[in-house]
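Engineer: dropping a prediction and its sequence here:
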Amino acid sequence: MTVSPSTATGTALSARDIHKAFGRRVVLAGVDLTVRSGQTVGVVGENGAGKTTLLRILSGDLRPDQGTVTVDGTLSHCPQHPVLNNALTPFQHLRLFQEAFRLPHLDRAHELIDRLAFADHLHVPVKVLSGGTRQKLNLVLALMHDPDVVLLDEPYQGFDWQTYLAFWDLAAARRAAGGTTVVISHLAHDIDRLDAVIQLGHEATVMTEGAGR
């Protein structure tokens, strides 16, 4: 796989002829996609269609057997299962990521925490947090540096309804600011919130434009 700056005007993320197999099991076969700057795009498909595999390849976490990925700007990946240290508190995670991202302050992180309503849990070990609160922290860590492109693998698992709505408010704000979001979703009522849908299947990849508002 090659990852390089985008040369197409307005293209934030593109993939060409992506193939991936695990042993004899073919997961992705010739996937192509183009995501424009400022779009919120959903990735849908049946279990085993390769949604998580595709996002891992787009993020650079997994190497494809064949194909190229092109990214314009900074990229962040929020995996389906939070990758957190159970012994650390959420605030300690923020400080670690602040150093990693070389951020001068945590203002954006605290804004996200307030939007997702878990400020009361900042100073307790992650091991005692609920699954939904862990997922909130996972999302904040992916968004706190305002990446140009963010890849989200079912980011609202365990969220209550109000937090689910808060997530889509954040996605809408990213779109308004020109940020690009690619999100794996299993929920049919998400479709109206998306600008385009990437349908993964065993035969082909179909991208439908204009699905959102």
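Structural biologist: Yes, it's here. Numbering: from 1, shown residues only.
Engineer: CA only for contacts and neighbour counts going forward, please
Structural biologist: Noted.
Engineer: burial count for residue 197?
Structural biologist: 23 (other Cα atoms under 10 Å).
Engineer: all helices for this structure, in order.
Structural biologist: 51-59, 90-101, 107-116, 131-143, 161-176 (DSSP state H).
Engineer: let's bring in a second one:
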Amino acid sequence: MNHQSWLAALTGELHRHGVDREVAGHVVAEAAAHLYDSGEAPLAVFGTPADYAGAVVRSVGGPAHLPRRTGPGPVRLDVRDVRKRYRRQQVLDRVRLTVRAGEVAAVVGANGSGKSTLLRICAGLVSPDSGSVHVHGTVGYCPQDGGTADFLYPDEHFALVGAGRGLDRARSRAEGRTQAAVLDWDASAAVAARQLSGGTRQKLNLVLAGLGDPDLLLLDEPYQGFDRGTYLDFWHQVWRWRDDGRAVVVVTHLLNQLDRVDLVLDLSHREATR
């Protein structure tokens, strides 16, 4: 079964289950983005359309389910006229973005439009050529790849990052394992990071970003390699973070047409919309 036929079958199964049309569109769009980016076979990644539709229904709680919304709070991230050039290529040009507590911002755009570069600048890992970035509060950052130490166990990652956020070893381990369980991952096994699958290493990155309840989370395509219902679990976690009053910035696909975030920064046009 090729990508197109699998996605068409999934759409039919979601409609058969009575899933809200907007939610179904979001699910299909996210699955399509993952399949076309990875080149993987849909049956190997998600299983049959019927099975995956069932997982979606169990995850979103039935038709027309929408996450709870709360009002925005103080500014957590303020990006003003940021520019970045690599050699002769202008990657970012006068980018502006303001995200408040209790908001989720999606960063979208074509490949090479500077999405990952912007998040690295916001995280303090790269300096802009001009412009300013002001962060108010603590930051958690989930890179698109890398970010883990090959020979450390998950618990050791939790303790290392937790120590930097003022947590003792026991609390770091407990919080890490709890957040991992939300993503359907048992992180208690003594397995070195280099032995984890790509998707599981990304789960580890995501858990590390959320340790210690940072005020601002910067997530760069954090669900790469996730299978079945895990990316839906991820989005529910994002909504919980928002409802807890945290600000979240996510590099993702196709969300500028869907009511799943509070504002969208399209780097193809360098402007944010609410």
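Structural biologist: Yep, that arrived. All figures in this text were calculated on a predicted structure; none of them were measured in a lab.
Engineer: can you pull the TM-score for these?
Structural biologist: Aligned and superposed, the two chains score 0.88 in TM-score terms (TM-score structural alignment, normalised by the length of structure 1); 199 aligned residues with a Cα RMSD of 1.7 Å.
Engineer: any idea which of the helices of structure 1 gets closest to residue 73 of structure 1?
Structural biologist: Smallest distance to residue 73 of structure 1 across the helices of structure 1 (Cα to Cα): 12.4 Å, for helix 51-59.
Engineer: what's the mean deviation for that closest one versus structure 2?
Structural biologist: Its aligned residues in structure 2 lie a mean 0.7 Å from helix 51-59 of structure 1 after superposition (mean Cα distance after the TM-score superposition for structure 1).
Engineer: what does that helix contact?
Structural biologist: Residues from elsewhere that reach helix 51-59 of structure 1, judged by Cα atoms under 8 Å, 6 or more residues apart in numbering: 15, 27-28, 43-45, 62-64, 69, 75-77, 80, 151-153, 184, 200.
Engineer: neighbours around residue 182 of structure 1, how many?
Structural biologist: Residue 182 of structure 1, neighbours per other Cα under 10 Å, totals 24.
Engineer: try residue 64 of structure 1
Structural biologist: Using other Cα under 10 Å, residue 64 of structure 1 has 22 other residues around it.
Engineer: what does it align to in structure 2?
Structural biologist: In structure 2, the residue matched to residue 64 of structure 1 (TM-score structural alignment) is residue 128.
Engineer: from what I can see its match touches residue 81, true?
Structural biologist: No - the pair residue 128 of structure 2 / residue 81 is not scored as a contact, 9.8 Å apart, by Cα atoms under 8 Å.
Engineer: ok, now which ones touch residue 138 of structure 1?
Structural biologist: 78, 82, 83, 84.
Engineer: and in structure 2, which of these remain?
Structural biologist: Retained in structure 2: 78, 83, 84, out of the contacts of residue 138 of structure 1 (criterion both residues aligned by TM-score structural alignment, their matches' Cα atoms under 8 Å).
Engineer: these in strands, which ones?
Structural biologist: residue 78 (DSSP state E).
Engineer: filter the kept ones among the contacts of residue 138 of structure 1 down to just the buried residues.
Structural biologist: Buried members of these, scored by 16 or more other Cα atoms under 10 Å, are 78, 84.
Engineer: could you dump the kept ones among the contacts of residue 138 of structure 1 into JSON lines and include distance to residue 163 of structure 1?
Structural biologist: Conversion of these to JSON lines gives the following (distance: Cα to Cα, whole Å):
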{"residue": "78", "distance to residue 163 of structure 1": "17"}
{"residue": "83", "distance to residue 163 of structure 1": "20"}
{"residue": "84", "distance to residue 163 of structure 1": "20"}
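Engineer: quick check, nearest of the kept ones among the contacts of residue 138 of structure 1 to residue 157 of structure 1?
Structural biologist: residue 78 (12.0 Å).
Engineer: pull up the gap between whichever residue in structure 2 pairs up with that closest one and residue 242 of structure 2, please.
Structural biologist: Alignment note: residue 78 of structure 1 maps to residue 142 in structure 2; criterion TM-score structural alignment. Going from residue 142 of structure 2 to residue 242 of structure 2 by Cα to Cα, to the nearest Å gives 17 Å.
Engineer: try residue 208 of structure 2
Structural biologist: 17 Å.
Engineer: rewinding a little: residue 3 of structure 1: which of the helices of structure 1 is closest?
Structural biologist: Going by Cα to Cα, the one of these nearest residue 3 of structure 1 is helix 51-59, 8.9 Å.
Engineer: now the closest one: buried residues?
Structural biologist: For helix 51-59 of structure 1, burial by neighbour count (16+ other Cα under 10 Å) applies to 51, 52, 53, 54, 55, 56, 57, 58, 59.
Engineer: for stretch 179-187 of structure 1, same thing?
Structural biologist: In stretch 179-187 of structure 1, the ones that count as buried by 16+ other Cα under 10 Å are 179, 180, 181, 182, 183, 184, 185.
Engineer: just give the closest residue to the residue nearest the centre of structure 2, not the sequence neighbours.
Structural biologist: Centrality entry for structure 2: nearest residue to the mean C-alpha point is residue 222, 3.9 Å, by Cα atoms, centre = their mean. Once flanking residues are discounted, residue 222 of structure 2 sits nearest to residue 144: 6.1 Å by Cα to Cα, 6 or more residues apart in numbering.
Engineer: try residue 39 of structure 1
Structural biologist: residue 180 (5.1 Å).
Engineer: that neighbour -> structure 2?
Structural biologist: In structure 2, residue 180 of structure 1 lands on residue 247 (TM-score structural alignment).
Engineer: residue 152 of structure 1 too?
Structural biologist: So residue 152 of structure 1 corresponds to residue 219, using TM-score structural alignment.
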